[in-house]
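# Just need the structure, nothing else, for what follows:
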Amino acid sequence: MLSTTQHHRFTRQLKASDPTLVQAFAALGDATRCRIFGLLFIGKELCVSDVAAIAHITVPTASHHLRILELSGLAISQRMGQMVCYEPAPTPLVRRLRRLVEAEE
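Model prediction:
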């Protein structure tokens, strides 16, 4: 059984959990999004239509998944004329996740 001190310490750690990490794992909980996230490391900037073609999904579906990755802080987008291209977000969390994705290959 936990001591009172341990209980308080664990409670503080639980309250201090990073919501960004929770959002990232929620986004990567979808198999298609997880595959798309891995694709972003292969190309410098991948446009929605490129992701759709590579992942064998429709452009609207690719756009939806990429938008969720962006909202969760895992990807960033850049408009290039009528196209929107995505790349991994330059964050410490994404760098750590990249190592995990590459280890799986």
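
# C-alpha only now, for contacts and for neighbours.
Noted.

# what are the ranges of the strands in this structure?
46-47, 75-80, 83-88 (DSSP state E).

# Tell me which of those strands is the most buried.
Greatest average neighbour count among these goes to strand 46-47 (a mean of 22), per mean count of other CA atoms under 10 Å.

# next up, for comparison:
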Amino acid sequence: MLTKEQINAIKKDFSREDERMPVILGTLGDPGRFRIFKILMEHRDICVTDVASILGVTVSAASQQLRVLERVGLVRKDRMGQMICYEVRDDDPIVKSLCKLFS
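Prediction:
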């Protein structure tokens, strides 16, 4: 059985990233969002219209899925005039690890 000190030490080892991981994995559990994430891993600055064309979905549907990926911190958007493009947030340690895992 663990001592109180050991339990407290283990509790301290858990970080906010541990709370974030189930949310990220749940988000990528959707096949459409996973495909979009894979596309963005392989190609930088892909616009919403390009994602829609690649997947054969409406721009609205692609945009909605990209917003979900952005909300959990997997991608970031960049406005280029009228177009909105997305890229993987490879400066994030969790995202970087996922990119290694999925490549």
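
# Could I get the TM-score for this pair?
Once superposed, the chains reach a TM-score of 0.82 (TM-score structural alignment, normalised by the length of structure 2), with 101 aligned residues with a CA RMSD of 1.9 Å.

# if we can go back for a sec, would you turn the strands of structure 1 into JSON lines with distance to Thr32 of structure 1?
Conversion of the strands of structure 1 to JSON lines gives the following (distance: least, CA to CA, whole Å):
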{"stretch": "strand 46-47", "distance to Thr32 of structure 1": "16"}
{"stretch": "strand 75-80", "distance to Thr32 of structure 1": "15"}
{"stretch": "strand 83-88", "distance to Thr32 of structure 1": "16"}
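
# got the contact list for the residue nearest the centre of structure 1?
Nearest residue to the geometric centre of structure 1 (CA atoms, centre = their mean): Leu74, 3.6 Å. Residues near Leu74 of structure 1 by CA atoms under 8 Å, 6 or more residues apart in numbering: 24, 37, 88-89, 94.

# Pick the one among those residues closest to Arg12 of structure 1.
When the contacts of Leu74 of structure 1 are compared for distance to Arg12 of structure 1 (CA to CA), Ala24 wins out at 21.6 Å.
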